[in-house]
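Colleague: A predicted structure for the sequence below; I have some questions about it.
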Amino acid sequence: MQFKGISFILLMFMTLGCYAQSYNDWVDSSYVYISKKDWVSAEKALLSAVRKEPANPQNSLLLSNLGTVQRRMGKLDDALKSYNNALMITPRAVTLLKNRAALYSEMNRMEDALKDYDRVLMYDEDEENALYLRGLLRLELGDTAACRIDLERLYKLNPQSTDARIGMATLLKCRHYYDNAIDLYNQVIRAEPENSAYYVGRGEAYYYLKKYNKADEDIAKALKLDPDDPLIYVLRAKVKIARYDKEDAALDLKKAVSLGFDKNEAQNILKAGVEL
């Protein structure tokens, strides 16, 4: 009986100790969990810290981290609430606005994302990453002229910018200047030969030029560097379709879907059966 009583007392102390964690304890725990990519525990720790001291000004950072953790978990609506709450504390926080803009893009709310990038550049007109991302977003929305303005400004700010070259190459492909795009991809590949995305971009330009053997070479290089990128398999499927090999193309698209590519879009590519 005596041992049972001692065990009960120890259990009570352990339980009370868990509930008595301080604000800083929860914050420290959240960083540990984030480093381990334990998103569920990180979310719990961050929420516990914010609830422990709701008026603490550091909560802006914690809510930002919480939003990012929730994005990792696929809880996009919760992530948006966390970013919104963080921006209520620090409404001019550029990093927060960029995070929310990226989330809006992920949620296919492009106009909202554009507004956040506009705010970032209103507060810091030389924010290079925001210029690059806003330029690409404008391109996606079909505003090629505005996209070019952002990318040319980025070039002016930083003539060595890889983002400026990649962004301009993407724009040139959309405007069917494939050879010019390839020249820009050549430049960034010489500087960063281990980046698979650059080979995918150049391979796509070769594909549109009907230089399928060249596209094959870039696809092979990209696969060696990052075999889990679904866009590589999508590009390879398009090349196979151009060669009238729909059966193998279907296998590549199935692989792309398993890696996160949109299933409906994959089906549309296969149904078209022609170069896209």
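Modeller: Sure thing, it's come through.
Colleague: Could you use CA atoms for every contact and neighbour count after this?
Modeller: OK.
Colleague: following the lengthiest helix in the chain, which helix or strand comes up?
Modeller: The longest helix of the chain (DSSP state H) is helix 2-19. Next helix or strand after helix 2-19 toward the C-terminus (DSSP states H and E): helix 23-35.
Colleague: Next, the buried residues of that next one.
Modeller: For helix 23-35, a neighbour-count test (16 or more other C-alpha atoms under 10 Å) marks 23, 26, 27, 29, 30, 31, 33, 34 as buried.
Colleague: adding another structure so you can compare the two:
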Amino acid sequence: MRDDKGAMEDYDKAIELDPNYASAYYLRAELHYQQSNYQGAFEDADRSIQLDPDYPSAYYQRGQARSELGDYEGAIKDYEQAIQLTPSNFCGYYNWAELYSDLGYARANLGDYQGAIKDYNTAIQKDPSRIRYCSTYNNRGNARYNLGDYEGAIEDYSKEISFYKNGYNNAVYYINRGNAYNDLRNYQKAIEDYNHAIKIADKYPDVYEYRGLTRYQVGDKLGAIEDLEKAADLYQHGGFVEYYQEALNLIQSFNVTDKDAIIEDIQEIPETVNDSPTEVETTNKSAANPPILNNRVEDTNKENSQGISEKD
């Protein structure tokens, strides 16, 4: 019924009545995780494991909390333990697609893209009916991108897009595919994907910046400036002074006559967009934080707590 407060009170009472109730700690950990209280989720899942060392769901939950806290090595150990303890016919809080997808995500955060791809492949093979809910193709596309396989990445992003033709969730996948097209210098395809993303999430500033830089590459200087002005306005309204100034600097750089000098001033378009929970849920809501770029984990451009995506 989404009465989180009442649920938390009941879990607290259950633990008060029986401090050795492993399942209650696990369920409270799950609720903490859903509320983005990752430290609380870790502590409760850890306590659940202490009480019941053979509790696979608790290992999975602790792995999720560790992943959100940046302890990817610890997360991998927990996911692998959950795999060992989970029976083949398991039906519970998580499924095989989620488990292997999250394991791959943790590996990707450590730069093990080949290992991540193996895990994503296993997720797809073991649980094809549930894979659409785990963004596995998007994440495998990110791993492929990081290995320089842009065409393979585009194939995966396209598969993910096919799952969400009518929903806002596909904004992230259009952006990722657009960035991959950009690296293949297929600028027209990239612009088309950015256009799709803007139709879905038109208050997301970064996509205007990406499209503006791409428009400049095809000689559309006026369109590029228009997009960067839009990005600057959204950054300013969101309180992101650094990115607002960055957009203004890019606009100013377009007045330089030496194209090579301009390109040197323009930062590379981020490779892929994160796959963590998103706040870009409507087309009339400005992002509360700038997006995490590249992989769900690898933030090489802008740091934040919000990306575009739909995990959870």
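Modeller: Done, it's in. Since this is a predicted model, take the numbers as computed values, not measurements.
Colleague: so who does residue 196 of structure 2 touch?
Modeller: Each residue near residue 196 of structure 2 by C-alpha atoms under 8 Å, 6 or more residues apart in numbering is listed here: 171, 174.
Colleague: Trace it over to structure 1, please.
Modeller: The alignment partner of residue 196 of structure 2 in structure 1, by TM-score structural alignment, is residue 187.
Colleague: For that match, give its distance to residue 90 of structure 1.
Modeller: Using C-alpha to C-alpha, to the nearest Å, we find residue 187 of structure 1 at a distance of 40 Å from residue 90 of structure 1.
Colleague: From the buried residues of helix 23-35 of structure 1, pick the one nearest residue 148 of structure 1.
Modeller: Proximity of the buried residues of helix 23-35 of structure 1 to residue 148 of structure 1 (C-alpha to C-alpha) peaks at residue 34, which lies at 37.6 Å.
Colleague: Now that the closest one has come up, it's in contact with residue 42, right?
Modeller: Yes. With contact defined as C-alpha atoms under 8 Å, residue 34 of structure 1 and residue 42 form a contacting pair (5.8 Å).
Colleague: Next, show the common contact partners of the two.
Modeller: residue 69.
Colleague: circling back to that earlier point, which of the buried residues of helix 23-35 of structure 1 sit farthest apart?
Modeller: 23 and 34 (16.7 Å).
Colleague: Could you find the closest non-adjacent residue to the spatially most central residue of structure 1?
Modeller: The centroid of structure 1 falls nearest to residue 102 when counting by C-alpha atoms, centre = their mean (6.9 Å). Setting aside the residues directly before and after it, residue 102 of structure 1 is nearest to residue 113 in space (C-alpha to C-alpha, 6 or more residues apart in numbering), at 6.8 Å.
Colleague: Which of the helices or strands spans that neighbour?
Modeller: Using DSSP H and E, residue 113 of structure 1 falls in helix 110-123.
Colleague: Which residues belonging to the helix or strand that comes right after that helix are considered buried?
Modeller: Tracing the chain C-terminally past helix 110-123 of structure 1 and defining elements by DSSP H and E, one meets helix 128-140 next. Residues of helix 128-140 of structure 1 classed as buried by neighbour count (16+ other C-alpha under 10 Å): 128, 130, 131, 132, 133, 134, 135, 136, 137, 138, 139.
Colleague: Who are the packing partners of helix 128-140 of structure 1?
Modeller: helix 110-123, helix 144-157, helix 162-174 (3 or more C-alpha pairs under 8 Å, 6 or more residues apart in numbering; DSSP states H and E).
Colleague: Can you lay out those helices as a markdown table showing mean neighbour count?
Modeller: A markdown table is the format used below for those (neighbours: other C-alpha atoms under 10 Å):
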| stretch | mean neighbour count |
| --- | --- |
| helix 110-123 | 19 |
| helix 144-157 | 18 |
| helix 162-174 | 22 |
